[in-house]
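Colleague: Just to be clear, the model below is a prediction. Sequence and coordinates:
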Amino acid sequence: MNQRLDRINHFLDGVTRNRREIVTPEGVVLETDVANNGERLTAFLIDFLFWILATILLYLVFALLAVEHMSGAVASTIIFLFAFLLRNLYFIHFELTTQGSTPGKRIVNLRVIDRNGGPLLPGAIIARNLTREVEIFLPLGLFLTMPKIAAGWSFWLSASYFGWIVLISALPFFNRDHLRAGDLIAGTMVISMPRRKLLAELVEAQAKYVFTRSQLDAYGAFELQVLEEVLRRPPSEETKEIQRQICGRICRKIGWTGSDPSGDALDFLKAFYTAERAHLEREQLFGRYRSDKADQSSGRK
């Protein structure tokens, strides 16, 4: 079952993902796609950009309203305090109110879930986000604000902060679920929820490309596998030409009388692949297996 799901996901997404089964408290097994490090880093950088923009806006508003009545030290302290609160409340607020997704995660199609399959509790969200301060922001802030290296102890102290950042940042590379320290402490993980364009296209194409039983009976499992390999080919002009040729052959073989699919051969082939696969699997359930288009036997198992 897992091999079949991996194959389908590779066909739909174009990549092979690290999958994990999670058992809910009700005993339901859910299969999830673990978010990879690149996706998580992209989502974090997007959120970090949003936070920087919000901080700059806050700084400008505060500067216009209050700084002129305060000393520089007091103003800086207040600004840093508000930046700290905004940074943490940004992640905590969005993950609490949008079921484990920040704006960056939504753009990259990621979501935080409980590793044990239970509900994502507020305590876990707060813990995983406050831990980010110790993981990244605190040592990074200390490293950036370190005075100029003038003595040996300053170098080693600065190096220790930098080493801390590197070690903590590298943690997701050393576990199969790409968990950072906050996830380990909070019992959470980040999963990928890709919007599979293929599925939406197939739904939209149902009215345009509808195949009859006799048309689907024209091919067997071997031809379906060949078609799948064609659909896996990297995009190129050569691939498009091959797809157009195969589309024409299929149309002639099944006696296609609908709209001319030559302009969108890839959509036609995807729709035909999905319909043919479902047809062959349904036939196999009734003991009718067809190995290829030349196999005319019935009741074969």
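Modeller: Here it is on my side, so go on.
Colleague: contacts and neighbour counts: CA atoms only from here.
Modeller: Noted.
Colleague: Against residue 167, how distant is the residue nearest the centre of the chain?
Modeller: Taking CA atoms, centre = their mean, the centroid of the chain lies closest to residue 192, which sits 3.2 Å from it. Counting by CA to CA, to the nearest Å, the separation of residue 192 from residue 167 is 25 Å.
Colleague: got it, and residue 283?
Modeller: Counting by CA to CA, the gap from residue 283 to residue 167 is 54 Å.
Colleague: Quick one: neighbours of residue 275, just the number.
Modeller: Residue 275: 19 surrounding residues under other CA atoms under 10 Å.
Colleague: Helix or strand for it, just tell me which one.
Modeller: For residue 275, the host element (DSSP states H and E) is helix 265-285.
Colleague: Counting by contacts, list what that helix packs against.
Modeller: helix 197-205, helix 213-216, helix 221-232, helix 237-254 (3 or more CA pairs under 8 Å, 6 or more residues apart in numbering; DSSP states H and E).
Colleague: quick one: it to helix 197-205, angle?
Modeller: Helix 265-285 and helix 197-205 meet at an angle of 90 degrees, taking axes from the mean of the first three to the mean of the last three CA atoms, to 10 degrees as the criterion.
Colleague: quick one: helix 265-285 to helix 237-254, angle?
Modeller: Computed by the same axes, to 10 degrees, the angle separating helix 265-285 from helix 237-254 equals 50 degrees.
Colleague: hey, which helix is longest across the protein?
Modeller: helix 37-65 (DSSP state H).
Colleague: buried residues in it?
Modeller: 39, 40, 43, 44, 46, 47, 48, 50, 51, 54, 55, 59 (16 or more other CA atoms under 10 Å).
Colleague: rewinding a little: dump the helices and strands packed on helix 265-285 to CSV, plus mean neighbour count and distance to residue 93.
Modeller: Shown next, in CSV, are the helices and strands packed on helix 265-285 (neighbours: other CA atoms under 10 Å; distance: least, CA to CA, whole Å):
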stretch, mean neighbour count, distance to residue 93
helix 197-205, 13, 30
helix 213-216, 14, 51
helix 221-232, 16, 41
helix 237-254, 15, 46
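Colleague: Take this one as well and set it beside the first:
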Amino acid sequence: MSLFNHIKVRTPESVELEFTLAGIGNRTIALIVDYLIWGALLIGVLMVWLILSVQIQQYFPNTRNIEMWLTAISILLSFAIYTGYFVLFETLWQGQTPGKRYTKIRVIRDDGQPVGATQAILRALVRPIDDIAFIGMLLIILTKREKRLGDWIAGTLVVQEQRPISSANFKLSPEADSLANQLVATQNVAVLLPDDFAVIREYLQRRSMLDNRAKNDLSLKLARQVRDLLEMKELPFEMTADLFLEAVYLAYQRQ
């Protein structure tokens, strides 16, 4: 029996993916690491602000309510750092903060796609409510999808990092092997996320069950999306979408 819950989500490309939820233990460790880093950052900023506040009070000794304004600004700075820390990292690091990266977990959208700034902001704004009286922890423990309040509002999940498996139970074209070597040499295939790799793998595994029209449409759509992620202007000459996806599948594992 697994100690972690598994969940299946359907991507916009109608590909079903299975993820392992992060679990309360990993999320707690990640949050402790993040709070230690955030706390150190906050202390540093407030110390600088304290020095500046003393200087400001010396320049305006007779200004009424100056202390109240300085205190209000310090509270705003604390809130901005608190929310900005999580928003910045989860947006730039594809759903990860330093703590999440340390524990190898990641925030994704309910449809399996990477989170954006909107989801990261919603999660950060609701986080203080989740921290009050351990509301977030209780919701993670008691709900099937292990979501805190911020996850429900933002439409997100916290899952374990999925590392790709090297073995495949489907056939690949002979041409894909040499093309994969070219991709490794000329493209930064590592920019693809494990979730992107999983979508490609799921398609290659299930393409034989699709009718020709659905298969062609889906393979072309996936190939174009992967091409855009790799920042390639166009696919190599006389290459089918399937062959390109097979080559990317092999190249990702080799790079």
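Modeller: Looks like it arrived, so ask away. Keep in mind it's a predicted model, so treat the numbers as computed, not measured.
Colleague: Can you give me the TM-score here?
Modeller: Once superposed, chain against chain, the TM-score is 0.56 (TM-score structural alignment, normalised by the length of the second structure); 158 aligned residues with a CA RMSD of 2.3 Å.
Colleague: before we move on, the earlier item: and residue 283 and residue 167 of the first structure? which has more neighbours close in?
Modeller: Ranked by neighbour count (other CA under 10 Å), residue 283 of the first structure and residue 167 place residue 283 first, with 15 against 11.
Colleague: Show me what the more buried one lines up with in the second structure.
Modeller: Under the alignment (TM-score structural alignment), residue 283 of the first structure maps onto nothing in the second structure.
Colleague: And residue 22 of the first structure, how far from residue 29 of the first structure?
Modeller: Residue 22 of the first structure sits 6 Å away from residue 29 of the first structure, going by CA to CA.
Colleague: Which one of these two is surrounded by more residues?
Modeller: residue 22 (17 against 13).
Colleague: The more buried one maps to what in the second structure?
Modeller: Per TM-score structural alignment, residue 22 of the first structure is aligned with residue 9.
Colleague: Quickly note the distance from that match to residue 18 of the second structure.
Modeller: 6 Å.
Colleague: for residue 145 of the second structure, same thing?
Modeller: Taking CA to CA, one finds residue 145 of the second structure at 13 Å from residue 18 of the second structure.
Colleague: same check, this time on residue 50 of the second structure
Modeller: 50 Å.
Colleague: Also residue 159 of the second structure?
Modeller: Taking CA to CA, one finds residue 159 of the second structure at 10 Å from residue 18 of the second structure.
Colleague: ok so, going back, for the buried residues of helix 37-65 of the first structure, which one is nearest residue 243 of the first structure?
Modeller: Among these, residue 39 lies closest to residue 243 of the first structure (CA to CA), at 31.1 Å.
Colleague: what's the following helix or strand after the helix or strand in which residue 136 of the second structure is found?
Modeller: Using DSSP H and E, residue 136 of the second structure maps to helix 135-142. Downstream of helix 135-142 of the second structure, the first helix or strand assigned by DSSP H and E is helix 149-154.
Colleague: Let me know the next secondary structure element after that following helix.
Modeller: strand 156-160.
Colleague: The first structure: matching residues for that next one?
Modeller: Going by TM-score structural alignment: strand 156-160 of the second structure matches residues 188-192.
Colleague: Tell me roughly how far that stretch lies from the second structure on average.
Modeller: Superposed on the second structure, stretch 188-192 of the first structure shows a mean distance to its aligned partners of 0.4 Å (mean CA distance after the TM-score superposition for the first structure).
Colleague: How far off centre is that stretch?
Modeller: On the basis of CA atoms, centre = their mean, to the nearest Å, stretch 188-192 of the first structure sits 9 Å off its chain's mean C-alpha point.
Colleague: which is the next helix or strand following the longest helix of the first structure?
Modeller: helix 72-97.
Colleague: That next one versus helix 37-65: what angle between them?
Modeller: Going by the same axes, to 10 degrees, helix 72-97 of the first structure makes 130 degrees with helix 37-65.
Colleague: Off-centre distance for helix 72-97 of the first structure?
Modeller: 28 Å.
Colleague: Could you find the counterpart of residue 106 of the first structure in the second structure?
Modeller: That one, residue 106 of the first structure, aligns with residue 101 by TM-score structural alignment.
Colleague: now the closest residue to that match other than its chain neighbours: how far from residue 68 of the second structure?
Modeller: Closest residue to residue 101 of the second structure apart from its sequence neighbours, by CA to CA, 6 or more residues apart in numbering: residue 30 at 8.0 Å. The gap separating residue 30 of the second structure from residue 68 of the second structure is 35 Å, by CA to CA.
Colleague: now swap in residue 163 of the second structure and tell me
Modeller: Counting by CA to CA - residue 163 of the second structure and residue 68 of the second structure are separated by 52 Å.
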